[in-house]
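> Pasting a predicted model and its sequence here:
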Amino acid sequence: MRTDLEIAWRLLRGGGRRGLLGTVLTLAAVAVSTGLLLFSLGAVHAFGERATADAWRHPAAAKGRATAVQALSTDYVRGRPITVVDLAALSDDAPVPPGMSRFPRPGETWTSPGLAALMVRLPAAELAGRFPARAGTLREDALVHPGELVAVVGRAPGDPAMTAPRPERADDVTAPPARIDRYATGAVSTVQQIYQVLAAIAAVLMVVPLLVFGGAAARLTVARRDERLAALRLVGATPGQVVAITVAEAVLTAAAGALAGVALYAPAVPALTHVTIAGGGWYAADLWPPLTWLLGVLAGVPLLVGVSAVAGLRRVVVSPLGVARRETPPAMRAVRLVALGAVLVVFALAGGSLTGLGKAGAVILLVLVALAFLAINLAGPWAVALVGRITAATARTPARLLAGRRLLDDPRSAWRTVAGIALTGFVAGFLALLNPSSGMSGDRAADRLELTVPHAQAAAVAARAGELLHAPVQVKRYATLDTVTVTVPGGEAAVDRARTALHDVVPGQPAVRPADDTTQVFFVADLRTGALTVLAASFLIAITSAGITGASAVLDRRRAYAMLRLAGTPLPVLDRARRQETLLPLVVMGGGSLLTGLVFASPFGIRPGLPGLVTLLVCVALGFGGVLGASALSRPLLRSVTADPAPRPD
């Protein structure tokens, strides 16, 4: 094994200037894959930490002796939500809430740092007057995100705020008083569970292309490596030695690339903390995957690259003479298309029912999306070969003929150049239908405060509100409850003063506006933010993949390019052939994967409207432009490898 490592190290060091460039390209590909993989895993971990931090606000009813009473409501200031948790101890052993050193006493308030700062900055009549005196500051483990506004108010068990009924909403922003004996952990809130499912979908949309890209990184400069290994086989190296040398070379490069990926991700974390989801940013510690995940990435990425490198050794081990003589490998079979067709058929049969299966449906969807990615990657080279056959048969110019023959001769290499944008096309198609319009927000009245009360209390509440605000009050009657409404002109400051004045009119129920229904507003904005984040990362994968694999392809074929130049082929013809070799499969595979993404999103999609269509068109334009731009970076390298066509020892 030591000899194999020494040979692998010598091959890495002694490959010449262009061999070193190939190694650097592989290292860069692995580094980008690792950095974005850490981002995906960090996002999943961060949403889990948010769910854990939110769980204590939604405890289950006591199973044994109750030791405390808890109620939840959501107030607002300057349009921002304030989570208000009312607590009353029933015994001395009441559970201490997370983020606090003790249980709150009646008549005191513990606040988050963000809310404490607002209480100092705003007049008391607009905010601080709603709460008892502050007694402490909540720590990070009680908060979902930095800057969150949270107040924990201590009350007596007989306080009206702890006995009056409260309307319970599906979005978990209010909850009636409940007798408890412990605080919950994990994902309890329905809202947090939805975000976790969306985060998992986004992670699959990013992780699978990253794994494909990471595996393809092992096969960069494949022709140069195969030639060297075939030469070793011809001079007497055993198949086991060839495999060991290949694994050692790939793992050494990938390990360095994985460490470089961690180094790339580390400085990006502070910037990522400012990405706003669900009304706030992130704690930097939450965006780092757990240590076991990090170690798994550092071990798994080199392992993946090593396995992918070994998978491409069949020709070298079985027929080293064929590699040395540059024989064309056998054509791929159409059976590769069967896998993609099978996934589409299964999804067509089951996709419509997934939305009604809850978590099980989400898991099935994630599996199908991952299988679709892998099936596209499996069918891609076959489709590229078909494009090459058609192009060569219909060619009318030398450049088109060269491009077609190259696609037909080595479809796997051509697929690696466009695989990133093809998989990004799937992501763009999938997300295009998940871009709801602002019409979902409904009535957004910003100057109308409302209190919902039983019929018997409506008149008294309306009279009290009119007395406090000196404004006309209306009562809207419904089946079981009435809504007392009052219009407050004068902007946000006037509305917040009115909120403070009305704070105790209905115990435990702050006055709210239709415009305060921020859960749906945040959700719409978060879908767009998430879609743009995933697309931006996917574009980075695609463009990096195109640039690296394009340069690698030029290095692999430098002898063929040099021989064509010696035969009299003009350099512009070779460059046009190189561009068409990228553009032709890009159009076919990018369009096909885009349609596949639309098919997969159709059961869950909302009518896209103008924002969705614009997003789709922008994605297509940026994708094509980015890949073509990255491919153009190989032009100077093509000029370099054809400037001196004499054979080189590397």
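Nice, thanks for sending it over.
> Could you use CA atoms for every contact and neighbour count after this?
Noted.
> List of residues touching stretch 270-279?
When contacts are defined by CA atoms under 8 Å, 6 or more residues apart in numbering, stretch 270-279 is touched by residues Gly280, Gly281, Trp282, Tyr283, Ala284, Leu287, Thr519, Phe522, Phe523, Asp526, Thr529.
> In addition, the following structure is provided for comparison:
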Amino acid sequence: MNLALTWRLLKGGGRRGMLGTWLTFGAVAVSTALLLFAVAANFAFEARADRGAWRNPVPASSGAAAVEKSRYDFVRDQVITVVDLAALGEETPAPPPGLPRFPRPGEAWLSPALAELARELPADQLAARYPRQAGVLGDEALVYPGELVAVVGHAPDAPELQAPPGDPIVGRTPVKVADLEGQASDDAEVYGALAVIAGVLMVVPLLVFGGAAARLTVARRDQRLAALRLVGATPGQVVTMTVAEAMLVALAGALAGTVAYTLAAPLLAGIEMQGGPWFTSDVFPHPLVMLAVLAGVPLVVGLSAVAGLRRVVVSPLGVAKRETPPGMRFVRVLVLLAVLAAYPVVTRGEGVGAGIIAAALALAFLGVNLVGPWVVGLIGRITARLARGPVRLLAGRRLVDDPRSAWRTVSGVALTGFVAGFVGLLSPAAFDEGPAGPPELRVVTPAGQVEQVAGQARERLREAGVTATVEADKSVVVAALGSSADVATVDRARTALAGIVPGHTPTTQDDDLRLSDQLFADIRVGTVVVLAVSFLVAVASSGITAMSSVLDRRQTYGLLRLAGTPLAVLDRARRAETLIPLTVMGGGAILVGVFCALPFISVGMSSAGAITLGVCVVAGFAGVIGAGALSRPLLRAVTADPAPRPD
């Protein structure tokens, strides 16, 4: 019977009552879709790490079956991962992922993108670097679609597998392995840790937004439930109806958000990280995880709805009479201060894992959200006391009357300020323009062979028709190409020098910095993605809660209009009650975010970080003002007929 009554009350709320339901539905749909994206990011990096693990060999303790060595090569300013393999013993080991069999000596298996590039370019620019192509690698061997990978088979005593230790760019040390399962590389672990931290920066505001969705149009619902309590409904019935209403709408919103994310997944897979886009399957969480999100979001909304029922259950008459609830306690501020005091201690020091950092960030996030309503109430008292006109007086009294509702309107932008303060301070500086002068190819040579390798390099480059000045510098041979050398000439020179020192790759200075530059570029992309998600949450939160606030207070607005208050004054007061706490809490959240970033930097903020912060501040205020403008027609509509309406 309770469920039937809930359904009838939900349908019987009228057009404006249903508008509040649709606002909750939209809030849950947005938070679910973005939550799935934040969760999927961690699974995507994990999937990449698993697919690339076979290139990072684990030394065999006994019973070695193969020798493996990986290095990087370059063509057209793109990175090629080259894996040299040789079988040991008579029994052929299991092949790497994506290969039907173990590569034989003198044959190469190329990824689809590399095979296509080898066909398009002249052989002296790429194909001549590798032996005959035996086949094409499957997607199981690739970290991302379009990756350039070559697997080359050798004999166990091949010079390429006898090279001494060197830089990873030049070539890792050959490793005897029992199998080719491998382990996650150091780079994969770094990206995984960054993904966990980015996930926290996105998930916590989403959870706060999802919980706030349950409190939309809270005044209308509290009035309705209080009336039911006064006519004899039991506390259990009130709780049951509240949970049923909230979870019914939340489940529909969660389903819509899941569908929206599914449709957007192919577009999200196009975001380039670690050198390329994603397989579409990477950006889909495990089905059990998706089911957990579908179940968890309505549960969070239901719990948030129940958490606000204490006044209705204990004092329904107070709700019906619109009594101001008791103020919040200063202990909220003490909690945030305690978290910030412990934060540097917890996050500094060697061996601090990404999980600890993520947990500390989450606590700081939640601390800002906890103290927000208390600060809003304080701002309201100060604003009302210093008011010199009706606009500030109305705004201040509203902030004092319901600071939680006022905080919900600005919390999205304030928490985005926290994100901007954190990632903005860590934004890498602009990249260098690169070395001046003509390009140079460098080849690391074994001790005592520098002059011999230099002579061979001159001969090879001359035969390839490449003009270059070759010099020997300690253990490095440097081939300076002419100032007119283009990328095709550089690639011809690379091919000519390929294998001059077996297992070592000719590189330019740009090549040596390419991997670190890629990490910096990916951090920038990650910063943009995290801020984009944060701003989507902030704008959606501001717009939806602003409209919900108008619906909650439509009777108050109507009575003020009957008393002669101009509509422009009501609109300005509504805008002031948003912008005043936003200025204070947004600035405070940015400072807390900057504070949380301090343990991870050793120099001052880069210009890129300052620009990021500036853009976030401007975009945040613009988003809130725009959201307020969108709800202005609704304010005009609810004050056009100020007579009280039963819900």
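Received, thanks. Worth saying up front: this structure is predicted, and the values here are computed from it rather than measured.
> one step back: quick check: of the contacts of stretch 270-279 of the first structure, which lies closest to Thr34 of the first structure?
Taking CA to CA as the measure, Thr34 of the first structure sits nearest to Leu287 out of those, at 14.7 Å.
> all strands of the stretch 301-450 of the first structure, in order?
Counting by DSSP state E, counting those that start in this stretch, the stretch 301-450 of the first structure has these strands, from start to end: 448-454.
> Now do the contacts for Arg55 of the second structure.
Each residue near Arg55 of the second structure by CA under 8 Å, 6+ apart is listed here: Ser70, Val83, Leu180, Gly182.
> surely the third one meets Pro59?
No - Leu180 of the second structure lies out of contact with Pro59 (CA atoms under 8 Å); the separation is 10.1 Å.
> Look at the two and report which has more neighbours.
Just comparing Leu180 of the second structure and Pro59: by other CA atoms under 10 Å the higher neighbour count belongs to Leu180, 21 against 16.
> what residue of the first structure matches up with that one?
Aligning on TM-score structural alignment places Leu180 of the second structure opposite Tyr183 in the first structure.
> Now do the SS call for its match.
Three-state call for Tyr183 of the first structure (DSSP: H, G, I helix; E, B strand; the rest coil): coil.
> rewinding a little: from the contacts of stretch 270-279 of the first structure, which two are the most distant?
Of all pairs drawn from the contacts of stretch 270-279 of the first structure, the one with the longest distance (CA to CA) is Ala284 and Thr519, at 24.0 Å.
> Quickly note the distance from Val32 of the first structure to Tyr195 of the first structure.
Computed as CA to CA, to the nearest Å, the Val32 of the first structure to Tyr195 of the first structure distance reads 26 Å.
> Which one of those two is surrounded by more residues?
Set side by side, Val32 of the first structure and Tyr195 show more neighbours around Val32, with 25 against 21, by other CA under 10 Å.
> Residue in the second structure paired with that one?
Applying TM-score structural alignment, one finds that Val32 of the first structure aligns to Val30 in the second structure.
> Test my guess that that match contacts Gly257.
Yes - Val30 of the second structure sits in contact with Gly257 when judged by CA under 8 Å, with a separation of 6.0 Å.
> Excluding its own residues, what touches stretch 486-493 of the first structure? List them.
Outside stretch 486-493 of the first structure, the residues touching it (CA under 8 Å, 6+ apart) are 78-79, 126, 447-450, 465-466, 471-474, 494-495, 498.
> With stretch 316-331 of the second structure instead?
Counting by CA under 8 Å, 6+ apart, the neighbours of stretch 316-331 of the second structure from elsewhere in the structure are 222-223, 226-227, 229-230, 311-312, 373-374, 377, 401-402.
> 7 Å instead, please
Taking contacts as CA atoms under 7 Å, 6 or more residues apart in numbering, the residues outside stretch 316-331 of the second structure that touch it are Asp222, Gln223, Ala226, Arg229, Leu230, Arg311, Val312, Trp374, Asp401.
> Mind picking the two most distant members of these?
Set against one another by CA to CA, these have their most distant pair in Leu230 and Trp374, with a gap of 30.6 Å.
> in the first structure, which residue is closest to the centre?
Relative to the mean C-alpha position of the first structure, the nearest C-alpha, by CA atoms, centre = their mean, is the one of Ala202, at 3.8 Å.
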